[in-house]
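coordinates only, no sequence provided:
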């Protein structure tokens, strides 16, 4: 009766083995770039499900030899194996060793999926009953498929598919017999056979499995001996993907995927195809890191990060500090000797010695200096010397977006993800400064203004926020230039012209348009906002600039292009445009005509007018360094009060790139660190790689725009507004007539904008020279 009561209690809540017929273990969601490059994985248990038909026989045979050689012959419980395990347990008890269970693969599946790991007699009895039910419900291949995909094998690996990659960097079908045997050695205790911590035990267990495979007839003696002779070579640590330049992008993808699918992201084995271009992403990361390092070098050597006597155990101390993982060539080192401009260093891990470059020693001496025993980072140079390196404390972001589709092809959210995973591209809200001005001018051009309109650049003083206070904005060089055309105000980033323009338009309209353009979610209608006093992120500002490049359409910037479940069914697609005929078989007719992406928020002519003015910023204004690209480039610099943030958002006809540089605590970047100084060089560095293989293209002109030459520059007008174009101011003195010398008409190779050659050659008053400081874009 007691046995009957115990059995009833033991089996009353036994799980239903038929549940396993449709069971699939949690699998990792894998993230791919647009070209198929694996860039990341999301999972609680890192697992890739591999169907039984795709598991090579050598892997199956290795696990059967190690765990259950009679698997295809027993009915779920191997009585002989269980008896041998019980006999061994007598000795195990006497020696204080862990007891053996004698479980078959079927029993292990029952335990891993349906039961707990409690080492009790009751659990073993339940396991045996469930194993028999499993054998009656599922075929052997299905049970083995579940086992090989469910089992934990160490190195953050669940299942043989991920284990093959983590340990050997291979797919299953590339494994050799010795590698398969090592994986089969792990289920008994992955930590006991860790290839780095316990190499002898790991190799011994592997060789034992090879011997079992030989005894079973799955390997010949020669094959087994050759496999045992091979050294056990594994990766130092598990890796999620070979491509490692997109950490900020992958993390942002994970956040967006969780918003779409919740916890399914970590267990349902989704396939996520992103918009990332690996070549552009690597170029973006390198450009941003170089630009921040260049800025950091301009501001001096801050000193070593440690100091210790070379006679002490300095190597252990040096290796406690790791360089950024993105700078794989950097080495921790100690300064062994200093003599004038000669400094000898020794690396901690490789024990290499050499001299620092003299220029680096001079740089260090101009800063905090170098001393014997200083712990520093160095990088090997081509001439056998070493370069002195320093981790920047400044940070920044770079975003690259295709303007017509909204695909984010590259995104870097900081100097180093290994040092800080805060994504400054999407999470840092900062003032854009003068980089906001194009949206003020776009609002003006959408109204009564034209590119030929004149705005006064003169002093202005307005009531402040408190009684008795006055707000007196200034241009960067504290000078005034009088009546100026609209274009000149944007090209030279004139603050006073922008404030007067905002007064005439009305800040309520500018604030509403800033929200409509997607720059911000909300903006107070105060004049300071026209100079970029609001806050936005580099991601949003770059996406808003795309409207100038694509003809005025507000696109949705996105990182995720397509999501499929494990069966290949599409669960989400970024392109939501309807197309009823896209799935029909091709019948020779014309391809489907899809509507354009995005909502039209700016007149196409206005978008081109702003683009033309921003081309002037590159040709004549605050971003002339970008002329070195030799391409049609438009863009705008931005610098905020006290040089706290430096910006440049620029674009070619098919790529928009935003660059931000600033400290995380919003301190000043230093006197003169403007958008043209700190941000434009990073943009140029990136675009040199991004545009190298792309054809040279001009910005598209709207077909209905009226083109008129105004002051030597071809301007676009909306039909009917060209009548408001103002003629150039007449010059003093009579205009000579007849043919004129070339060097008089085309003075300094520049177009004068005069109506005729005679007027061009007429005497003119000396041009007012503008100081170069006005090229900063500071507000």
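Sure, I can see it. Quick caveat: nothing in here was measured; it's all calculated off a predicted structure.

going by C-alpha atoms from here, please, whenever you check contacts or count neighbours.
Will do.

give me the contact list for the biggest helix by length in the chain.
The residue-count maximum for a helix in the chain (DSSP state H) belongs to helix 278-298. The contact list for helix 278-298 (Cα atoms under 8 Å, 6 or more residues apart in numbering) reads 33, 37, 245-246, 390-398, 409-412, 415-416, 661, 678-679, 681-683, 685-686, 689-690.

hold the first one in mind and look at this next one:
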């Protein structure tokens, strides 16, 4: 007779066998059902991590980052060993010994589910988390968990442990838009991952479990508990010794939010480049890790930004103080107002805490208090009345300021000075005249204040800045530098006008017969009008088209001579590049090359490039009425997919066409050099260079102030004005408002650059002329001056009328000072 205990034992064994068999059947069925639907693990080797678009300067300084996910992928060798130990301690201490699935962890998770009815821990290994993050959803279901296990086993079979760990480190979400450990290090500590200490690495290792709950910014106390638990685990697992543990666990929480930080302040450049790359590849640019390298040089860009801001602050200070931005805030409002008011152009907000007769005690946004002394912006301070009027200097700070006022201050070497946010705006565009590469661009006082890029979007009247284009056409059509034009009043009657048009010079005076050279370097308006009338509108329009101006958009009347047509600073700078390079047409471009996340070049610009003597086409002049057909250097076929973009073969850049006869270019360049030597641009003599040239420009009001100038190395246009087209104020001309910005920038742009004097081309002759009538004279004429001409344009000899012609001082008479 069989013993009852044996019967029970046999029954239990049979039941367990049935259960195991049933489990195997169920498991096998699930595997057969789910396995074919699982993605290929091999795709992990080629998967593209979502990485933001990054914009760089030509010298690889980061200037912009765009995309929802902040991610900076790292290789396994770049992951600190201490982080690996912290991660294993926090997430998976048997990672290097299991085959992708931790049975103990799964049983523990199942036990918690059976006893509590809730999923408290998933029992997931690092490999399973990789499977879930790359291929599956985060919805907690049995099917997903089973898929997770199957994928983990496959991943372990096809990838090494270090490859799996690298995928995890680059993919995992860390909170605050940071994906991956390098992005987390930069967001929470403003450093690279390999610059963090053990306590900081343990803090980051604790984030994946619950990026919100254990976030050191949102929940510093819970994050500290989590970090210290990880450090304790590291000590228990013998990853660190007791002294290291004790030191790290006593470290305070040092995490603070570090938003996107550029290495170079060039937001207008970054935005322009962003728009170009979106046109090229679409919105994939935000996720596929494209790197865009611009033509901008960091040193020049920094100088341009400072020159624009300093120039606007200087202009603003000349017109008086408009008063505090906010008045008499209550003390409980102070910190809120400081937090809500951004620092713009280096001008920080501050709250007046105390007003003395000759000083102010102010509070800064960081709660620091500082005193503004009388000689730190208060002495000589005048109140703004109008663009042309200021008050007498204040005698006491109490005349303007009261406690609770929100003002602006700027840090100088000797402390904080009183400042004011300018209302006027400015723009600067600097190009390489040899190929049109944009070397620096500033579209306004501060991008935070206004995203409107005045270099490319603001169309303003250039005034006399436009005259060199007219004069170039005149020199090609019978005029010479010695041509005499009468600077006299002129009245134009037009049925379309409400009254007669009576143009005049800026000075309000008339100077009689004047040589063309003088007329341009002294910026005589009436002579410009007479030259245009002699040329004819159609002839002038034809000549202007080659500089890139659309004749259909230009005024078909004599106001064209005074720059009445609104254009952008970039368009003007591009035109002046032809004067700087000796007569060739180039096109401005910003994007030099585009790389994918692996560093493969997808696009390289092929700009029109000056190539002197490269061939017949490079030396011949393009007819003024012939349109220049050239492919944009940044054109891509937007109909092809991103994956189809192929880097162009390395070919010589296309030759820039000549648009000005070499001799004419030489003559107009010599006249524009006289603008600096003895005309309206004389302030530029401070640069102490003989190779610079340019032209001022001022419109009626005045409302717009310009200076465009160049050397053979760089061409730069600066503009100052109000967005609302308000008056700039009395005595604010191109030479006083825009030229100082140009000078400050060119000090940096030309530093260390050799002076290159353009050689005199064949067919140019130098002759002696009578400055009174522009006619050629002999060596006996002591009042004669030298002038240059195309050999076919040398003026006839003057008739001799007696000894008067041989008297007087030799040399060119000095021009009268206008400013």
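Looks like it arrived, so ask away. Please read these numbers as outputs of a predicted model, since none were measured by experiment.

which bit of the second structure covers the longest helix of the first structure?
Using TM-score structural alignment, helix 278-298 of the first structure lines up with residues 298-318 of the second structure.

and the matching stretch, what's buried?
298, 300-313, 315-318 (16 or more other Cα atoms under 10 Å).

average distance between the longest helix of the first structure and the second structure?
In the superposition with the second structure, the average deviation recorded for helix 278-298 of the first structure is 1.1 Å (mean Cα distance after the TM-score superposition for the first structure).

for the helix or strand just after that helix, packing partners?
Heading C-terminal from helix 278-298 of the first structure, the first helix or strand you meet, by DSSP states H and E, is strand 306-307. Here strand 306-307 of the first structure touches strand 374-380, going by 3 or more Cα pairs under 8 Å, 6 or more residues apart in numbering; DSSP states H and E.

report the distance from the strand ranked longest in the second structure to the chain centre.
Secondary structure assigned by DSSP state E gives strand 347-355 as the longest strand of the second structure. Its chain's C-alpha centre and that of strand 347-355 of the second structure lie 30 Å apart, by Cα atoms, centre = their mean, to the nearest Å.

equivalent analysis for stretch 327-342 of the first structure, please.
In terms of Cα atoms, centre = their mean, the centre of stretch 327-342 of the first structure is set 32 Å apart from its chain centre.

in that stretch, what's buried?
Within stretch 327-342 of the first structure, the residues scored as buried using 16+ other Cα under 10 Å are 330-338.

number of residues surrounding the aligned partner of residue 434 of the second structure in the first structure?
In the first structure, residue 434 of the second structure lines up with residue 404, judged by TM-score structural alignment. By the measure other Cα atoms under 10 Å, the count of residues near residue 404 of the first structure is 24.

and if you look at residue 83 of the first structure?
Close neighbours of residue 83 of the first structure, defined as other Cα under 10 Å, add up to 12.

which SSE is it in?
Assigned by DSSP H and E, residue 83 of the first structure belongs to helix 79-95.

look up how far residue 106 of the second structure lies from the aligned residue in the second structure for residue 735 of the first structure.
In the second structure, residue 735 of the first structure lines up with residue 806, judged by TM-score structural alignment. Note on residue 806 of the second structure: its distance to residue 106 of the second structure, by Cα to Cα, to the nearest Å, is 112 Å.

and what of residue 58 of the second structure?
53 Å.

looking at these two, which has the bigger crowd around it?
Higher neighbour count among residue 58 of the second structure and residue 106: residue 58, with 19 against 16, using other Cα under 10 Å.

in contact with the counterpart of that one in the first structure, which residues?
Aligned counterpart of residue 58 of the second structure in the first structure: residue 34 (TM-score structural alignment). Applying Cα under 8 Å, 6+ apart to residue 34 of the first structure gives the contacts 273-277.

from those, pick the one nearest residue 136 of the first structure.
residue 273 (40.3 Å; Cα to Cα).

fine by me, thanks again.
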